[in-house]
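J.: Model the following, please.
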Amino acid sequence: MNDRPAPDRPVRLTRWEQRTEVPLFAAGLLFLTGYAFRVLTSHEAEPWNDIALILVWSTWLLFLVDYVTRLRLSGLGARFLRVHWLDTLVLLLPLLRPLRMVQVYQAVQRRHDRPRLDLYARVMAYASLTAVLLGFSAALAVYHLEHTAPGASIRTFGDAVWWACATLTTVGYGDATPVTLWGRTVAAGLMACGLALLGAVTGSFSSWLIQVFTREDEKRPPERG
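T.: Predicted structure coming up:
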C-alpha cells in the first residue's frame, strides 16, 4: 500500500492523522462508555456519575484538540469546515464518531506494508463494526430522549436496542417508535446510515461471491468438444 501522502495534503497533517486516529478511536470508546453510564444509571449513583461526566468531557476535549490541530496543519483555513464536514459533525455530535471507522481502519493499514485482509472482507468488517457502534450509540440517545416522554413506546434500554436493530436492518416492525422531535431526528439519521452500511456489506459480499465463482470457473478444465 502506498504510504506517501497525496500531493495536496501537508505531510505534517498526514503524519498527525496516522498517529492519532487509533488513540482517538479508543478515546471514542471511552466517551461512549461514560455516556452510557450517565444514561443507564441513576443520578444518585455517586461518585460514579461524576467520574463518568469527567470522562465524557475530557475525551471530548481531546476531540477538540485534534480538530483544531488538524485545522491548523491543513492550511485550509475556513475551507476546512467544508472539506472535512464529517469531522465537524462528529465534533458537534460525538455519538456519531463510529462513522469515522473507515479512516481508523485506513490509519491502521498504513502502518503495515500490505493489507491484512482482502478488500471485500475489510469493507464488511469495518461496516459491521460501524453498524454495531452506531446502533448502540443511537439506542442510548433514543432511550435518553424517549423513556420519560408522554406516550412513549421506548421505555427501557432493551426497547431502544430492539428499535435500533430493527431500524439498522431496515425491518421497521413499528412496535417501538420515537415520539419526540429529537428522537425522530436520531431515527432519521440511523435510517440513512443503516441503508448505507447495509448496502456496503451486501454489495461487498455479492462482489466477493462473484469473484470466487469467477476464480472457480477459471480453474475448471475446459470441456472437450
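J.: rest of the way, CA atoms for contacts and neighbours
T.: Will do.
J.: Can you list the residue ranges for strands in the chain?
T.: Counting by DSSP state E, no segments of the chain form strands.
J.: what sits against the residue nearest to the spatial centre of it?
T.: By CA atoms, centre = their mean, the mean C-alpha position of the chain lies nearest to residue 98, the distance being 1.8 Å. The contact partners of residue 98, taken as CA atoms under 8 Å, 6 or more residues apart in numbering, are 28, 130, 133, 134.
J.: and with 7 Å instead?
T.: Contacts for residue 98 were tallied using CA atoms under 7 Å, 6 or more residues apart in numbering; they are 130, 133, 134.
J.: same deal with residue 107?
T.: Neighbours of residue 107 in contact, by CA under 7 Å, 6+ apart: 18, 21.
J.: Let me know the distance separating it from residue 20.
T.: Per CA to CA, to the nearest Å, residue 107 is found 9 Å from residue 20.
J.: Tell me how many other residues crowd residue 189.
T.: Applying other CA atoms under 10 Å, we find 12 residues neighbouring residue 189.
J.: ok, now how distant is it from residue 164?
T.: On the measure of CA to CA, residue 189 and residue 164 end up 11 Å apart.
J.: Repeat that for residue 184.
T.: Taking CA to CA, one finds residue 184 at 12 Å from residue 164.
J.: For these two, indicate the residue with more neighbours.
T.: Neighbour count, other CA under 10 Å: between residue 184 and residue 164, residue 164 has more, with 29 against 16.
J.: so the more buried one sits right up against residue 139, yeah?
T.: Yes. In terms of CA atoms under 7 Å, residue 164 counts as a neighbour of residue 139; the distance is 5.7 Å.
J.: One more sequence to fold, the one below, so I can look at both together:
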Amino acid sequence: MLARGLPPAAVDLAPAVTYGSWALFTADYAVRWRLGGPRRFLAYVRRHPLDTVVLALPLLRPLRVIRLYDAVQQRRDEPRLSLYGRVIAYAGTTAVLLGFVAALAVYQQERGAPGATIRTFGDSVWWACSTLTTVGYGDVTPVTPLGRVVAAGLMVCGLALLGAVAGAFSSWLIQTFARGDEQLPPAR
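T.: As a prediction, the model looks like this:
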C-alpha cells in the first residue's frame, strides 16, 4: 500500500505472502486447539482470545507482539514489571500498533476519495495520533464511510487505553500514598 511503482511480480507476490502467513497462523491455531482436545474448542477460545480475534481479523496480527512481550517479561514466574508497569506497557504497545493499523486502513480508504483531507500516509499517521490521544484537531478527517467506521473504532479504543493508563496510574498513586500513611508515626 505504501510502496508505489513496484514491479507487477512484487505486487502479485505481496497478497500471496499475506495469505500464506494467514494460512500458517490458521494451521498453528488449529493444531494448538486439537492438542488441547477436540471437544474443548470453546475453552480454547476463552483461554486464547487474542489469537481468536487475530484469526478472524488478520489486520490485527501485529497485536500478537503482546504475547512476545509477556514472555520476555516473565522470569522465574515473576514479572519484571509491577502490575501497573505492565498495564502501561501493554497500553503503550497496543496504542502504537493500533495507531499504525488505523493509519494504514484510513490511508487506503481516503487517499483517492473526492474531497479527502487525508492524502498522504503522513496525514493519516497525524490523524491517527490526534484521534488516538483524543485530541482530534479536526484539520484532517475521514470522509469515506469505511474511513469513518475506522475512526469511530479508534476513538473508542483511544478512550479505553486512556482509561486503562489513567486508572493504573491513579491506583498506583493511591497505593503509594496509603503505604506512606502506614509508615508515619501516630499523631498526638
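J.: returning to what we had before: joint contacts of residue 189 and residue 164 of the first structure?
T.: Joint contacts of residue 189 of the first structure and residue 164 (CA under 7 Å, 6+ apart) do not exist.
J.: Show me what residue 87 of the second structure aligns to in the first structure.
T.: Here residue 87 of the second structure is matched to residue 123 in the first structure, going by TM-score structural alignment.
J.: what's the mean gap between the longest helix along the first structure and the aligned bit of the second structure?
T.: The longest helix of the first structure (DSSP state H) is helix 181-219. Comparison of helix 181-219 of the first structure with the second structure after fitting gives an average deviation of 1.4 Å (mean CA distance after the TM-score superposition for the first structure).
J.: how about that helix: buried residues?
T.: 183-184, 186-187, 190-191, 193-194, 197-198, 200-201, 204-205, 208 (16 or more other CA atoms under 10 Å).
J.: Pull up the aligned stretch in the second structure for it.
T.: Using TM-score structural alignment, helix 181-219 of the first structure pairs with 145-183 in the second structure.
J.: burial measure for the residue lying closest to residue 88 of the first structure once chain neighbours are set aside, as a count.
T.: Excluding its sequence neighbours, the residue lying closest to residue 88 of the first structure (CA to CA, 6 or more residues apart in numbering) is residue 81, at 6.4 Å. By the criterion of other CA under 10 Å, residue 81 of the first structure has 14 neighbours.
J.: Test my guess that residue 81 of the first structure contacts residue 89.
T.: No. Residue 81 of the first structure is beyond contact range of residue 89, at 9.4 Å (criterion: CA under 7 Å).
J.: Look up how far residue 222 of the first structure lies from residue 29 of the first structure.
T.: Distance from residue 29 of the first structure to residue 222 of the first structure, by CA to CA: 54 Å.
J.: Between those two, which has more neighbouring residues?
T.: residue 29 (17 against 8).
J.: where's the more buried one relative to residue 97 of the first structure, distance?
T.: Taking CA to CA, one finds residue 29 of the first structure at 9 Å from residue 97 of the first structure.
J.: Next: residue 72 of the first structure.
T.: 21 Å.
J.: Neighbour count for those two, which is higher?
T.: residue 97 (25 against 13).
J.: on that earlier part again, the residue nearest to residue 88 of the first structure and residue 71 of the first structure, how far apart?
T.: 8 Å.
J.: quick revisit: tell me, how many neighbours does the match of residue 87 of the second structure end up with?
T.: 19.
J.: dump the residue contacts of it.
T.: Applying CA under 7 Å, 6+ apart, the residues contacting residue 123 of the first structure are 201, 204.
J.: mind redoing it with 8 Å?
T.: Residue 123 of the first structure neighbours (CA under 8 Å, 6+ apart): 200, 201, 204.
J.: Is the last one in contact with residue 124, as I believe?
T.: Yes. Assessed by CA atoms under 8 Å, residue 204 of the first structure is found in contact with residue 124 at 6.7 Å.
J.: residues of stretch 28-47 of the second structure that come out buried?
T.: Counting neighbours by 16+ other CA under 10 Å, stretch 28-47 of the second structure gives 29, 33, 44 as buried.
J.: Whichever residue in the second structure pairs up with residue 63 of the first structure: how many residues sit nearby?
T.: Per TM-score structural alignment, the equivalent position to residue 63 of the first structure in the second structure is residue 25. Number of residues near residue 25 of the second structure (other CA under 10 Å) recorded here: 17.
J.: So residue 25 of the second structure sits against residue 55, correct?
T.: Yes. Using CA under 8 Å, residue 25 of the second structure is in contact with residue 55, at 7.4 Å.
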